[in-house]
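> All I have is the shape, not the residue letters:
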């Protein structure tokens, strides 16, 4: 037990530095209504689990339709605290979507336990679901991962993941919605 705590104590500063700043999540996001792999968010007219058309929505409009904690991460590239997000330690089978626009991002079969405190995936659902941008915001060279549909910040990608890709998509739970597979 002491060894495990020691390892976590050593890894936590590395993960904090690697994945970015920390924000406090003011409230847990409301659970998405799931029905036949579709989430409904009536207060967000841009949300769709089936539409893949690129969105061009103003920052002011996003601020109106997104919960404040989702807005801060998605639109301002903030980061939730490690080990606090709802998906960092789940292994349920299903699909992960962008919490801002509903774009399908990841399949649970690509999720792995990285012990960094955020949900990690070794590949995206399809090659066009995410975009990448150079990020030097905290004095490090990193690659930011954005939703290809809405341009929202999701997290960062690193070259320390498992095979077959060797990648680790280190994502923020707050900007992910999850729909479990039908039983």
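Yes, it's here. Source: prediction; values computed, not measured.
> Every contact and neighbour count from this point should use C-alpha atoms.
Will do.
> so residue 40 sits right up against residue 33, yeah?
Yes. Counting by CA atoms under 8 Å, residue 33 is a contact partner of residue 40 at 5.8 Å.
> Can you report how many residues lie near residue 168?
By other CA atoms under 10 Å, the residues close to residue 168 number 22.
> do the same with residue 103
Count around residue 103 with other CA under 10 Å applied: 26.
> repeat for residue 136
Residue 136 has 11 neighbours, counted by other CA under 10 Å.
> Name all residues that make contact with it.
residue 142 (CA atoms under 8 Å, 6 or more residues apart in numbering).
> From residue 166, how far out is it?
22 Å (CA to CA, to the nearest Å).
> follow-up on the earlier one: compare residue 40 and residue 33 and say which one has the larger neighbour count.
The residue with more neighbours, out of residue 40 and residue 33, is residue 40; 15 against 12, by other CA under 10 Å.
> let's bring in a second one:
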């Protein structure tokens, strides 16, 4: 997929911590997903059905990554978005694990694993950012 071949733009800032520092900041499940490239069970989060206005930030560094206006019900069991909030916030990497070829999405600020991007989403982008709910924190409009 072209997203992972074109190279990633420079992030707006960087945050790099040791595993011990990340473990202090995150729950065990958040650490497993964001730092060890894990995934949560499909349909395990109420965030899939949450469609109120607001933004979704990286649970590790607080960088706002997605806007609720781009969220849609993909019926995949994970929160899904059609695009990132702005270029440079999400990085893309070829992922050939588990016998599949996919595009991994990570936070470009702190390298947190977010999920994967698939070319089967709705217009206008045609993309489906399939994101682990535990890698995000929902922020209301006024935050």
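Now that the structure is in, tell me what you want to look at. Treat the numbers as computed from the prediction; the structure is a model and nothing was measured.
> what does residue 36 of structure 2 align to in structure 1?
Aligned by TM-score structural alignment, residue 36 of structure 2 pairs with residue 76 of structure 1.
> What sits closest to its match if chain neighbours are left out?
residue 153 (7.5 Å; CA to CA, 6 or more residues apart in numbering).
> wait, the one you found sits on residue 72?
No. With contacts counted by CA under 8 Å, residue 153 of structure 1 stays clear of residue 72, the gap being 9.4 Å.
> So between the two, which is more surrounded?
Legend: neighbour count by other CA under 10 Å for residue 153 of structure 1 and residue 72, higher for residue 153 (30 against 20).
> So what does the more buried one match up with in structure 2?
Checking TM-score structural alignment: residue 153 of structure 1 goes with residue 113.
> what's its match in contact with, if anything?
Contacts of residue 113 of structure 2 (CA under 8 Å, 6+ apart): 33, 34, 35, 36, 37, 38, 104, 105, 106, 107, 135.
> List only those of these flagged as buried.
33, 34, 35, 104, 105, 106, 107, 135 (16 or more other CA atoms under 10 Å).
> Can you list which of these are found in helices?
Using DSSP state H to define helices, the subset of these located there is 33, 34.
> which among the buried ones among the contacts of residue 113 of structure 2 gets closest to residue 46 of structure 2?
residue 135 (13.6 Å; CA to CA).
> Let me see the contact set for the corresponding residue of structure 1 for the closest one.
In structure 1, residue 135 of structure 2 lines up with residue 175, judged by TM-score structural alignment. Listed by CA under 8 Å, 6+ apart, the contact set of residue 175 of structure 1 reads 70, 73, 74, 98, 99, 100, 154.
> same thing with residue 114 of structure 1?
120, 161.
> which residue lines up with residue 98 of structure 2 in structure 1?
Looks like residue 98 of structure 2 aligns to residue 138 there (TM-score structural alignment).
> Quick check: its match is in a helix.
No. Counting by DSSP: H, G, I helix; E, B strand; the rest coil, residue 138 of structure 1 is not found in a helix; it is coil.
> Okay, it and residue 19 of structure 1: tell me how far apart.
Taking CA to CA, one finds residue 138 of structure 1 at 10 Å from residue 19 of structure 1.
> Comparing these two, which shows the higher neighbour count?
residue 19 (27 against 12).
> For residue 83 of structure 1, grab the count of nearby residues.
Neighbours of residue 83 of structure 1 using other CA under 10 Å come to 16.
> hmm, who's touching the helix ranked longest in structure 1?
For structure 1, the helix reaching the highest residue count under DSSP H is reported as helix 2-19. Residues from elsewhere that reach helix 2-19 of structure 1 (CA under 8 Å, 6+ apart): 22, 79, 82, 116, 117, 142, 155, 156, 170.
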